[in-house]
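In: sequence plus predicted model, see below.
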Amino acid sequence: MKKLINAPEKVLSESLDGFAAAHADIVTLGAEKKFVRRKTLKPGKVGLISGGGAGHEPLHAGFVGAGMLDAACPGQIFTSPTPDQIAAAIDAIDTGAGSLLIVKNYEGDVMNFEMAAELANGKVLTVLVDDDVAVEKSTYSTGRRGVAGTLVVEKLVGAAAEEGRTLKELHALAQAVNSRTRSMGVALTSCTVPAAGTPTFTLGDDEMEMGVGIHGEPGRRRVKLESADAIAAELVESIVHDLEPRNGRDCLLLVNGFGGTPLVELYLMVNAATRILRGRGISVSRFLTGNYVTSLEMAGCSITLTELDSEFARLWDAPVHTAALNWR
């Protein structure tokens, strides 16, 4: 195992210190590094909180800031944050309008966020993100997994929260965005969790895992490596079959790298996916490409499609200023 670390047990703590130093104009660390918080809170605004195991950076801490999250709770690598972390974050960012918890559908995350909501003093609602069409159930989740579509939910709901919408309104919006978002990924290599020191799974040089999860959990099947066009076709067809975009609606296309795939290949996948979608009469008017919801150094990518209406498009275009997303 070759990694830029000092000791496996210090990876998260030391990384958080570096993150907070590099983005001190945007974020600050909570007590005992339990959470990353937006440096300047907006009075009267509903607080948005998400979180999950480290190793998926920039998710979630990289999306803390104006126009997205107010706080993110990082757990150890691929491990859910604890209820006390989440409860502390809820209390720290509550300015009186309540808090919305945006939770990826993994059993540990769901359980711990639910416990934290019960511990919290203010009003709290929770939305589960379950955009992965690869498998209905896995050892990590009950029902579909929450993957890169989480970013889309956080961005659109974050923009709406900045406008001053109520907790109830934001909860309904988050559910609506999740219902119109689907994802599926493919792995070309495994990743190595520092504490384990060995790859999570093994793939032959001519193999890939179709439908892989962001922790390296199995997907639909292991198959022989194919061309980018063939991979994109299977991912897109699976997503479109499930999402069933309505005629005349534009879509947002997110091609997300898992940490070990260069941008030249990700943009190649954007080209392939866009051609396939347009061949099916589906227009893409918004794009995002890069490593946003990663799995340490895993090679591969996921494709996410969100069906847009005028409100969703406006909220996507709204200003955002975070470590990982920044536009005016």
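Out: Thanks, I have it.

In: okay, CA-based contacts and neighbour counts for the rest of this
Out: Fine.

In: so who does Gly55 touch?
Out: Neighbour list for Gly55: 77-78, 294-296 [criterion: CA atoms under 8 Å, 6 or more residues apart in numbering].

In: go on, Leu268?
Out: By CA under 8 Å, 6+ apart, the contact set of Leu268 is Ala228.

In: so it is in which element?
Out: helix 263-279 (DSSP states H and E).

In: neighbours of Lys137, just the number please.
Out: When neighbours are counted by other CA atoms under 10 Å, Lys137 registers 12.

In: can you tell me the closest non-neighbouring residue to it?
Out: Closest residue to Lys137 apart from its sequence neighbours, by CA to CA, 6 or more residues apart in numbering: Gly143 at 4.7 Å.

In: verify the stated contact: the one you found with Glu136.
Out: Yes: with contact defined as CA atoms under 8 Å, Gly143 counts as touching Glu136 (5.0 Å).

In: and the gap between the closest residue to Leu173 other than its chain neighbours and Ile93?
Out: Leaving out its chain neighbours, the residue that sits closest to Leu173 by CA to CA, 6+ apart is Val157, at 6.7 Å. Using CA to CA, to the nearest Å, Val157 is found at 16 Å from Ile93.

In: please identify which of these two sits among more neighbours.
Out: Just comparing Val157 and Ile93: by other CA under 10 Å the higher neighbour count belongs to Val157, 30 against 23.

In: that one contacts Ala172, correct?
Out: No: using CA under 8 Å, Val157 is not in contact with Ala172; the gap is 9.6 Å.

In: can you give me the helices for the stretch 1-150 of the chain?
Out: Remark: helices assigned in the stretch 1-150 of the chain by DSSP state H, counting those that start in this stretch are 11-22, 83-93, 107-119, 149-162.

In: point out the most buried one among these.
Out: By mean neighbour count, with neighbours taken as mean count of other CA atoms under 10 Å, helix 149-162 ranks first of these at a mean of 24.

In: starting at the chain centroid, how far to that helix?
Out: Distance of helix 149-162 from its chain centroid, counting by CA atoms, centre = their mean, to the nearest Å, is 11 Å.

In: adding another structure so you can compare the two:
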Amino acid sequence: MKTIKNDVQNIVEDMLQGFYFEYKDRVYYDSKHHIIYRKDLGEIGQNVVLLSGGGSGHEPAHFGYVGDGMLSISVSGTIFVPPTPEQILAAIRKVDKNQSVLMIVKNFKADVNNFLTAQTIAAKEGRSVDHILVNDDVSIENDATFNKRKRGVAGTVFVHKIVGAAATEGYSLQELKEIGTTVVSHLHTLGVALSPAHNPIQREHSFTLEEHEVYYGVGIHGEEGYRKETFDSSEKLAIELMNKLKSIYRWKKGDKFAILINGLGSTPLMEQYIFANDIRRLTQLEGIDVCFFKVGSHLTSLDMKGISLSLLKLEDPNWEKWLKADVRVSDW
């Protein structure tokens, strides 16, 4: 498979250098630890600095959300592998000791272990650090067990946005953690793949699909989904995802929601908006009030073709305000 790359071992470094070249008026780049951080980090005047990161291959997450109103620091691991505790600790140490650090972590075992290890070391150094764990994925193991996967996926971007906006208003570390944790409890995501991702380092596909098949519930690292079936139409995809989410929310007419439609890497914007139109019609039929609607590729899976649907039930009017607040980042 042809991809635009050079030495596969330098993929992350080449990518981050390219990003830094475009946005060097706003960010600095620590090439040793693969950290992108705000140039004005020491001058932003917030009580709490937001840090997030994970494996590469999910672009624009997470460096695309570094800037005024969202994250202050991102740290990138290799493809589908989280940054090491040493990388994360190096990112924490860029923050003045007088400021607190809140880490937004996706719920994968390796990510959680590495971020919490860094948090423990930073605390021993006298730093104030805490974390929010995002587990918005409601895919199931299979149609027989219905065991929830609870991985951190595209809804993570809503957490970046809401907590990032709240941080600019001067909320404390504990208050921001509570805001983020409450948001996560009302946030659910489900996805579908039309083709697998191809990992250029491992040189293999994440799963197999026949030309006519789609795969519901796949993970952002290519984890298996819960059902394969013959592709029919965008509308059928939308109905499947909405029905699964409806079974969780059990919404009533007039309930307020924010919605994120997320392309998984190789889904053209045309197709994302066709799917968005199907979701629009379904929300109208259900009578739910869509207060915020966002479409685009925000947290991807390399070159996987597919889409995910994230719903956030707006239990606090501040959440809508913070979602709509202005930001200065590259990819919102």
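Out: Perfect, I can see it now. Values in this document were obtained by computation on a predicted structure and should not be read as measured data.

In: what range does the helix holding Leu268 of the first structure cover in the second structure?
Out: Here helix 263-279 of the first structure aligns to the second structure at residues 269-285, judged by TM-score structural alignment.

In: mean offset of that stretch relative to the first structure (after superposition)
Out: Its aligned residues in the first structure lie a mean 0.9 Å from stretch 269-285 of the second structure after superposition (mean CA distance after the TM-score superposition for the first structure).

In: so which bits of that stretch are buried?
Out: 272, 275-276, 278-279, 282-283 (16 or more other CA atoms under 10 Å).

In: ok, stretch 166-183 of the first structure next?
Out: 166-167, 170-171, 173-175, 177-178, 180-183.

In: just stretch 230-249 of the second structure next, same as before
Out: Across stretch 230-249 of the second structure, burial judged by 16+ other CA under 10 Å covers 234-235, 237-238, 241-242, 245.

In: ok, stretch 21-40 of the second structure next?
Out: Buried residues in stretch 21-40 of the second structure (16+ other CA under 10 Å): 26-30, 33-39.

In: hmm, back to that, and the buried residues of stretch 269-285 of the second structure, which is closest to Gly254 of the second structure?
Out: Among these, Thr283 lies closest to Gly254 of the second structure (CA to CA), at 10.4 Å.

In: please tell me how far that closest one sits from Ile261 of the second structure.
Out: Counting by CA to CA - Thr283 of the second structure and Ile261 of the second structure are separated by 13 Å.

In: how about Asp7 of the second structure?
Out: 33 Å.

In: who has more neighbours out of the two?
Out: Using other CA under 10 Å as the criterion, Asp7 of the second structure and Ile261 rank with Ile261 on top: 25 against 8.

In: was I right to think that one contacts Gly296?
Out: Yes: Ile261 of the second structure is within contact range of Gly296, at 6.5 Å (criterion: CA under 8 Å).

In: shared neighbours, those two?
Out: Counting by CA under 8 Å, 6+ apart, the contacts common to Ile261 of the second structure and Gly296 are Gln272.

In: from Lys10 of the first structure, how far out is the closest residue to Lys3 of the first structure other than its chain neighbours?
Out: Closest residue in space to Lys3 of the first structure, ignoring its immediate chain neighbours: Pro194 at 7.8 Å, by CA to CA, 6+ apart. Distance, Pro194 of the first structure to Lys10 of the first structure, using CA to CA: 10 Å.

In: quick one, which of those two is more surrounded?
Out: With neighbours defined as other CA under 10 Å, Pro194 of the first structure and Lys10 compare such that Pro194 has more, 19 against 11.

In: how close does the equivalent of that one over in the second structure sit to Leu302 of the second structure?
Out: When the second structure is aligned by TM-score structural alignment, the residue opposite Pro194 of the first structure is Pro200. For Pro200 of the second structure, the distance to Leu302 of the second structure equals 9 Å [CA to CA].

In: do the same with Ala122 of the second structure
Out: 32 Å.

In: counting neighbours, go ahead and name the busier of the two.
Out: Taking neighbours as other CA under 10 Å, Ala122 of the second structure and Leu302 compare with Leu302 leading, 23 against 19.

In: how about the strands in the stretch 101-250 of the first structure?
Out: Secondary structure of the stretch 101-250 of the first structure (DSSP state E, counting those that start in this stretch): strands at 124-129, 181-187, 207-210, 221-224, 250-257.

In: how far apart are the third one and its match in the second structure?
Out: Looking back up the chat, that one is strand 207-210 of the first structure. Strand 207-210 of the first structure sits 0.7 Å off on average (mean CA distance after the TM-score superposition for the first structure).

In: okay, that strand sits on what stretch of the second structure?
Out: With TM-score structural alignment as the criterion, strand 207-210 of the first structure aligns to 213-216.

In: likewise the fourth one?
Out: Residues 227-230 of the second structure are where strand 221-224 of the first structure lands when matched by TM-score structural alignment.

In: now stretch 51-59 of the first structure
Out: With TM-score structural alignment as the criterion, stretch 51-59 of the first structure aligns to 53-61.

In: and the end-to-end length of that stretch?
Out: Counting by CA to CA, you get 8 Å between the two ends of stretch 53-61 of the second structure.

In: off-centre distance for it?
Out: Distance of stretch 53-61 of the second structure from its chain centroid, counting by CA atoms, centre = their mean, is 8 Å.

In: cool, and stretch 81-97 of the first structure?
Out: 20 Å.

In: again, but for stretch 177-196 of the second structure
Out: For stretch 177-196 of the second structure, the distance to the chain centre is 8 Å (CA atoms, centre = their mean).

In: quick one: end-to-end length of it, please.
Out: With CA to CA as the measure, the first residue of stretch 177-196 of the second structure is 35 Å from its last.

In: ditto for stretch 296-311 of the second structure
Out: Span of stretch 296-311 of the second structure from end to end, CA to CA: 15 Å.
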